[in-house]
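Asker: Take this sequence and fold it.
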Amino acid sequence: MESRYAVVHYAEIGLKGHNRGFFERTLARRIQERLQDVGPASVERLPGRLLVRLPRPIPETAWVERLRTVFGIAYFAPTIPAPKDLATLTEIVLRHLPSEPVPSFRIRASRADKSFPFTSQEIERHIGAAVQRQTGWRVNLSEPAWEAYIEIAYNTALVSFARHRGPGGLPVGVSGRVGLLLSGGIDSPVAGYFMLKRGCEVIPIHFHSGPFGDWAASEAKATAIVRRLRPYGMAPWLHIVPIGEPQRAIVLAAPAPYRLILYRRLMVRVAEELTRREGGLALVTGDSLGQVASQTLESLAAIEDAATMPILRPLIGMDKVEIIERARAIGTYDLSIMPGEECCQFLMPPKVVTRPSVEAVREIEARVEIEALVRQALDQAMRVPVGEAASVLLPDAHGSEHPRGA
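Answerer: Down below sits the predicted model:
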């Protein structure tokens, strides 16, 4: 089916009170941004839903591809606006019956405008009887093979023939801005996804071991991950911070088991300043409790001690299998497992302390000129634009480079 209209339903936004209009307007803006490559969209706010209109019809697959990545949408459907007239609605349904017979069907109606002279059940029975007379198909109210949806809004009626689930959550932009410590691993991209789902603008910040190690592959992989998350609303730029020199300074001054904790405290301080410059209010990490040595409660407390902003950890209660499943679903998993050294792998000590005390960490960090290292990292940080459709060169499993769409 081709259509220039789609009806969009939200769920969580419907629970809002006097500020619901703000959420609806933000959702409308995000929909327009997501559809801009197929034409300028207008969005009309109807009670409990939005009506999206494009200047020309597009295939249903194009609607699905774009709107399924817009947070705030519960479900949506390409639709046909129609007069609020039962005979006209019946004629539209009959005109759009499947070309091949189906084993069963169902008509579903809802009536926001209670002044319409027919109830939802009466609409369903009337149109369903017309379909049966014309086709002989069987009605199945629980698991139909084909459905038609009739919505009686206040100023129009809407006829749809397929509903598609959206990602849910809140539209990006209603919950403030956060900085994401984006490694090249599996977890942090998923953490960024979940913060986008909660309505945050997410600013990705990637640390690599430059000028040492395989920093170029690490940077390319992080860029590809950001591009993959752009349709969900990730910021169109990436902060890249080389910290190889500060890491080397920490190695010279700190006992080996504490170095990883000090690396991460350094990154928290740098990420805070970059986030603050972007107007952000919190940091986000991909920590999952107990997954690795640096993610015990004691280690997390020692790292967070360096922060002045809240550190949000949306994956804290998820296990690795759950995180991988989500990474596969959003398309970041294959990118995350590509070769590319993470900054904390550079100068990784053979043994990492798992139960550090905050006091011990502070005492060891005092041997390091931490403020000077933070300034050094910030001086080398770059804010790099990230496109949505470009490809990057990533090494494959055999070490050769090839373009990888993001």
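
Asker: CA atoms for contacts and neighbours, from now on please.
Answerer: OK.

Asker: Assign residue 258 to helix, strand or coil.
Answerer: Here residue 258 takes the helix state, with states given by DSSP: H, G, I helix; E, B strand; the rest coil.

Asker: Verify the stated contact: it with residue 360.
Answerer: No - using Cα atoms under 8 Å, residue 258 makes no contact with residue 360, being 9.3 Å away.

Asker: the more surrounded of these two?
Answerer: Taking neighbours as other Cα atoms under 10 Å, residue 258 and residue 360 compare with residue 258 leading, 23 against 12.

Asker: quick one, what contacts the more buried one?
Answerer: Applying Cα atoms under 8 Å, 6 or more residues apart in numbering to residue 258 gives the contacts 352, 353, 361.

Asker: which parts of the helix or strand containing residue 81 are buried?
Answerer: Using DSSP states H and E, residue 81 falls within strand 75-82. For strand 75-82, burial by neighbour count (16 or more other Cα atoms under 10 Å) applies to 75, 76, 77, 78, 79, 80, 81, 82.

Asker: sorry, back to before: neighbour-wise, give me the winner out of the contacts of residue 258.
Answerer: Neighbour counts for those (other Cα under 10 Å) peak at residue 361, which has 20 neighbours.

Asker: Distance check, the closest residue in space to it that isn't next to it in sequence against residue 97.
Answerer: Counting by Cα to Cα, 6 or more residues apart in numbering, residue 302 is the residue found nearest to residue 361 once chain neighbours are left out, at 6.9 Å. Residue 302 sits at a distance of 63 Å from residue 97 (criterion: Cα to Cα, to the nearest Å).

Asker: Tell me which of these two has more neighbours.
Answerer: Per other Cα under 10 Å, whichever of residue 302 and residue 97 has more neighbours is residue 302, with 24 against 17.

Asker: Would you double-check that residue 207 falls in a helix?
Answerer: No - counting by three-state DSSP, residue 207 is not found in a helix; it is strand.

Asker: I'd assumed residue 247 was in contact with it.
Answerer: No - in this structure, residue 207 is not within contact of residue 247 by Cα under 8 Å, at 11.2 Å.

Asker: three-state assignment of residue 202?
Answerer: With three-state DSSP as the basis, residue 202 sits in strand.

Asker: what's the answer for the one 10 residues further on, then?
Answerer: Three states are possible here, and by three-state DSSP the one that applies to residue 212 is coil.

Asker: check contacts around the closest residue to it other than its chain neighbours.
Answerer: Excluding its sequence neighbours, the residue lying closest to residue 212 (Cα to Cα, 6+ apart) is residue 244, at 5.9 Å. If a contact means Cα under 8 Å, 6+ apart, then residue 244 has 208, 209, 210, 211, 212, 343, 346 as its contacts.

Asker: this one next, for a side-by-side:
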Amino acid sequence: MKEILLLKDGEIVLKGLNRRSFEDVLKKNLKHALRSAGRFEITSAQSTIYVKPLDDDADLEKACEIVSRVFGIIAFSRAAVCEKTIESVLETAPKYLENQLNNIKTFKVEAKRSDKKFPLKSPEICREVGGEILSKFPHLKVDVHNPDLVVNVEIRDFGAYVHGEPIRGAGGIPVGTGGRAAILISGGLDSPVAAYMMAKRGIRLTAIHFASPPYTSPRAEDKVVRLLRRVSRYAGDMVMYTVPFTKLQEKIKDECPEELFTIIMRRLMMQISERIAEKYECQALITGESLGQVASQTIGALSCTDEATDMLVFRPLIGMDKQEIIDIAYKIDTYDISIEPYEDCCTVFTPKHPRTRPVLKYVKEAQEKPNFEPLVEEALQNLKVTRISADDE
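Answerer: Here you go, the predicted model:
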């Protein structure tokens, strides 16, 4: 029995005259994501994207798993393809859904007839298919209000399709339609979730990680790579630039007031990230900060951090509490990696009594006294480049 995946667009349907360009990006993303599951033909018509296997060994189970993580799809179905006759539909529906029908008590049939030339109207299709299923599965009853299974029959221009209830997709809009931004990524819970959330809004990601060997171990950097591979299941392939930050942190520790260590460190991170982002055509920075979560994330501290860059800064977690962030980390499968006990550079030189209400004037004065620029240039000249792909897991 031939099968196909039927994908329903999400927000794309609201894009008016731009809808075609969004769909083109979505199809390109699907083709790239599905490359490890086999060869597929991807077409679109009637507000649906059709993913058709081109080989008998195409892995539809894996394809479904991949499609569930592609932003821009609100729902999808694995469906049987049959001839566009009521006889073929009646033969296909009980056979294709046999396992599900054997394990439920109630069902109903829903039919959509996009091809108005089909001789039966939707209520008539429902009646015919429902009667056929009842004759083959006498233990079943029809429940139109709260059925255990909805049997879907779609009569379209290209054929007839039978499937169970649609599976929820990732939503959002296709990655690449919202521009490019750089995520300041650490090994904690927050920044991978922030990366996921901005990818969901169509952002193509570049990652920037700050490492401070020997204070941070190679395992800490490896942890970040593994986190980004999990994020890339949703966000697609990306590049990570690792910034050698040790000398800058040591200079902050030696020449700046202790209560301002974190603020000055964050300002330098933003300034370095801005320069990397501009070089690689990113239009914004992304951080995992949440208001009030730690001392460097108060309104005053965030204001001082923002002043260090002219680039737009996205903070998708700003109004979320920790449990909400943890819930998303579980959903995208980054939680277990994030809680591994390898410290990142943000935790190495944490002051005992950080300033929660810093005054910008005094922060800038403290940052300007040391000459950080030669060390910033040195760090930028020694970036480590790592290419990230979910296929490498």
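
Asker: Report the TM-score for the pair.
Answerer: TM-score for the superposed chains, counting by TM-score structural alignment, normalised by the length of the second structure: 0.94, backed by 389 aligned residues with a Cα RMSD of 1.8 Å.

Asker: Which residue of residue 207 and residue 247 of the first structure possesses the greater neighbour count?
Answerer: Between residue 207 of the first structure and residue 247, counting by other Cα under 10 Å, residue 207 is the more crowded of the two (27 against 22).

Asker: gap between the more buried one and residue 237 of the first structure?
Answerer: From residue 207 of the first structure across to residue 237 of the first structure, the span is 14 Å (Cα to Cα).

Asker: same deal with residue 118 of the first structure?
Answerer: Separation of residue 118 of the first structure from residue 237 of the first structure (Cα to Cα): 52 Å.

Asker: Same check on residue 354 of the first structure?
Answerer: The gap separating residue 354 of the first structure from residue 237 of the first structure is 34 Å, by Cα to Cα.

Asker: Also residue 200 of the first structure?
Answerer: Going from residue 200 of the first structure to residue 237 of the first structure by Cα to Cα gives 15 Å.

Asker: who's more crowded, residue 118 and residue 237 of the first structure?
Answerer: The residue with more neighbours, out of residue 118 of the first structure and residue 237, is residue 237; 19 against 15, by other Cα under 10 Å.

Asker: if you skip the residues just before and after it, what's nearest to the aligned partner of the more buried one in the second structure?
Answerer: Counting by TM-score structural alignment, residue 237 of the first structure lines up with residue 239 in the second structure. Once flanking residues are discounted, residue 239 of the second structure sits nearest to residue 387: 4.6 Å by Cα to Cα, 6+ apart.

Asker: For residue 4 of the first structure, what is the enclosing helix or strand?
Answerer: Assigned by DSSP H and E, residue 4 of the first structure belongs to strand 2-9.

Asker: and the angle for the helix or strand just after that strand with strand 2-9?
Answerer: Per DSSP H and E, the first helix or strand lying C-terminal to strand 2-9 of the first structure is helix 20-34. Angle, helix 20-34 of the first structure to strand 2-9, by axes from the mean of the first three to the mean of the last three Cα atoms, to 10 degrees: 150 degrees.

Asker: Please identify the buried residues of helix 20-34 of the first structure?
Answerer: Buried residues in helix 20-34 of the first structure, counted by 16+ other Cα under 10 Å: 23, 24, 25, 26, 27, 28, 29, 30, 31, 32, 33, 34.

Asker: could I get those residues as CSV with distance to residue 138 of the first structure?
Answerer: Below are those laid out as CSV (distance: Cα to Cα, whole Å):
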residue, distance to residue 138 of the first structure
23, 41
24, 39
25, 42
26, 42
27, 39
28, 39
29, 42
30, 41
31, 37
32, 40
33, 42
34, 39
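
Asker: Relative to residue 331 of the first structure, which of the residues you listed is nearest.
Answerer: Of all these, residue 34 has the smallest distance to residue 331 of the first structure: 17.7 Å, by Cα to Cα.

Asker: Name the SS class of the closest residue to that closest one other than its chain neighbours, please.
Answerer: Nearest residue to residue 34 of the first structure in three dimensions, chain neighbours excluded: residue 66, at 6.2 Å (Cα to Cα, 6+ apart). Look at residue 66 of the first structure: counting by three-state DSSP, its state is helix.

Asker: Likewise for residue 263 of the second structure?
Answerer: Per three-state DSSP, residue 263 of the second structure ends up helix.

Asker: I'd like to check which residues are in contact with the corresponding residue of the first structure for it.
Answerer: Aligning on TM-score structural alignment places residue 263 of the second structure opposite residue 261 in the first structure. Contact analysis of residue 261 of the first structure by Cα under 8 Å, 6+ apart lists 294, 299, 302, 303, 361.

Asker: any idea which of those is the one closest to residue 144 of the first structure?
Answerer: Closest approach between the contacts of residue 261 of the first structure and residue 144 of the first structure, by Cα to Cα: residue 294, at 51.2 Å.

Asker: Could you look up the SS state of whichever residue in the second structure pairs up with the closest one?
Answerer: By TM-score structural alignment, residue 294 of the first structure lines up with residue 296 in the second structure. Put simply, residue 296 of the second structure is helix when judged by three-state DSSP.

Asker: Relative to residue 356 of the first structure, how far out is the match of residue 263 of the second structure?
Answerer: Separation of residue 261 of the first structure from residue 356 of the first structure (Cα to Cα) stands at 9 Å.

Asker: Please enumerate the shared neighbours of the two.
Answerer: Contacts common to residue 261 of the first structure and residue 356, judged by Cα under 8 Å, 6+ apart, are 299, 302.

Asker: can you pull the buried residues of stretch 120-129 of the first structure?
Answerer: Along stretch 120-129 of the first structure, these residues count as buried under the neighbour rule (16+ other Cα under 10 Å): 120, 123, 124, 125, 127, 128, 129.

Asker: give the contact list for residue 153 of the second structure.
Answerer: Contacts for residue 153 of the second structure (Cα under 8 Å, 6+ apart) come out as 89, 109, 110, 111, 112, 160, 161, 162, 163.

Asker: For PyMOL, write a command that selects the buried ones of these.
Answerer: Buried residues among the contacts of residue 153 of the second structure (16+ other Cα under 10 Å), as a PyMOL selection:
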select buried, resi 89+109+110+111+112+160+161+162+163
